[in-house]
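Student: structure, please.
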Amino acid sequence: MDAELRLGHGSEPGTTQGPLINPRAVKVLIHTPSVCQVTHQISDAVSKGAKVLKGGKRLEGSYMEPTLLADVTTDMLCTREETFGPLLPVIRFDKEEEALAIANACNVGLAGECITLNLYSQMWRVAEALEVGIVGVNEGLLSTPEATFGGVKQSGLGREGSKYGIDEYLEVKYMCFGGLKP
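Tutor: Reported below is the predicted structural model:
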């Protein structure tokens, strides 16, 4: 994880992770606006039995260490809220159906990820079954200018980006004409 993730300014060569989107994003909890959402989710998970395997610290400015959590359960905030920061909670499961039930139990659905060696039937089955707007299969960098961006459930409706993003600005009209003979 250390070799692959390098914090820094986005324009610096070698940087793989920049800061949280802006200082306001660091303080997003409505009832306690001085608390960072990501650190709040980490604290909640640790208080309920999760272990921080890597990272977990808020750094200067809007930077946050990439954080890997183990022993995560579905009663933790990091599994029920959208996390707009470098947090990877790991939940153990035995069967594919169990993993899908855990992933789809959340009331938000912006993006999901499937890591698999079965590049045919499983990847298609899981990608179709995930209740999210964006799915990555063995790929963490999901956004490109050509791809739509948007979620389902409480992550919102509609899409932005790509040719589909313009649909929100269009009024579609069907017209049918009869009796037009040359």
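Student: hey, let's count contacts and neighbours off CA atoms from now on
Tutor: OK.
Student: now do the contacts for residue 178.
Tutor: When the contact criterion is CA atoms under 8 Å, 6 or more residues apart in numbering, residue 178 has no partners at all.
Student: in what helix or strand does it lie?
Tutor: Assignment of secondary structure by DSSP states H and E places residue 178 within no helix or strand.
Student: what of residue 126?
Tutor: helix 121-129.
Student: in the lengthiest helix in the chain, what's buried?
Tutor: Scanning the chain for the helix with the most residues, using DSSP state H, yields helix 37-47. Buried residues in helix 37-47, counted by 16 or more other CA atoms under 10 Å: 37-39, 41-46.
Student: tell me which other helices or strands the following helix or strand past that helix touches.
Tutor: For helix 37-47, the following helix or strand on the C-terminal side (DSSP H and E) is strand 51-54. Here strand 51-54 touches strand 67-70, going by 3 or more CA pairs under 8 Å, 6 or more residues apart in numbering; DSSP states H and E.
Student: now the other sequence, so there's something to compare against:
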Amino acid sequence: MSCSSTDLRTTATSVPAVPGAASDSGYAARMDEADVIAQANDTEFGLAAYFYARDLSRVFRVGEALEYGIVGINTGIISNEVAPFGGIKASGLGREGSKYGIEDYLEIKYMCIGL
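Tutor: Next comes the predicted model:
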């Protein structure tokens, strides 16, 4: 059975996937980085994304451009007790865990007093 990358990202797996999307060599080296990012972001979900790269400028560029609440770079293990957990889009809003988990329950007020 063959499937296009669109099929793979939306139906063949339980999570969005772009095959070979963020590699510094091979298949992805022949792909335009902006197209790969657009394909990865073309989903209603946004919990976690993962990619591998050697180039530090690519790490920051792609990591910032991915529309996901959690991004794993050069690792598949991204959850721990101090990291905020949560997604964006249809994967949820807000964070749980870490110091950021409490923010949904707080109202922040700025008060400026002139004396």
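Student: ok, back up a step: run the chain-centre distance for the longest helix of the first structure.
Tutor: Computed by CA atoms, centre = their mean, to the nearest Å, the chain-centroid distance of helix 37-47 of the first structure equals 17 Å.
Student: can you count the residues close to residue 171 of the first structure?
Tutor: 6 (other CA atoms under 10 Å).
Student: that one matches what in the second structure?
Tutor: Matched by TM-score structural alignment, residue 171 of the first structure corresponds to residue 107 in the second structure.
Student: sec struct for that match, please.
Tutor: Look at residue 107 of the second structure: counting by DSSP: H, G, I helix; E, B strand; the rest coil, its state is coil.
Student: and the residue most central in space within the second structure, what is it in contact with?
Tutor: Geometric centre of the second structure, nearest residue: residue 68, 3.0 Å, by CA atoms, centre = their mean. When contacts are counted by CA under 8 Å, 6+ apart, residue 68 of the second structure is found next to 45-49, 87-88.
Student: what's the closest of those residues to residue 75 of the second structure?
Tutor: residue 49 (10.7 Å; CA to CA).
Student: would you agree that closest one is in contact with residue 70?
Tutor: Yes - counting by CA atoms under 8 Å, residue 70 is a contact partner of residue 49 of the second structure at 6.5 Å.
Student: could I get the full set of strands for the second structure?
Tutor: 48-51, 70-73 (DSSP state E).
Student: any idea which of these gets closest to residue 3 of the second structure?
Tutor: Comparing these by CA to CA, strand 48-51 comes nearest, at 20.7 Å.
Student: where along the first structure do the helices fall?
Tutor: Using DSSP H, helices in the first structure cover 23-26, 37-47, 96-104, 121-129.
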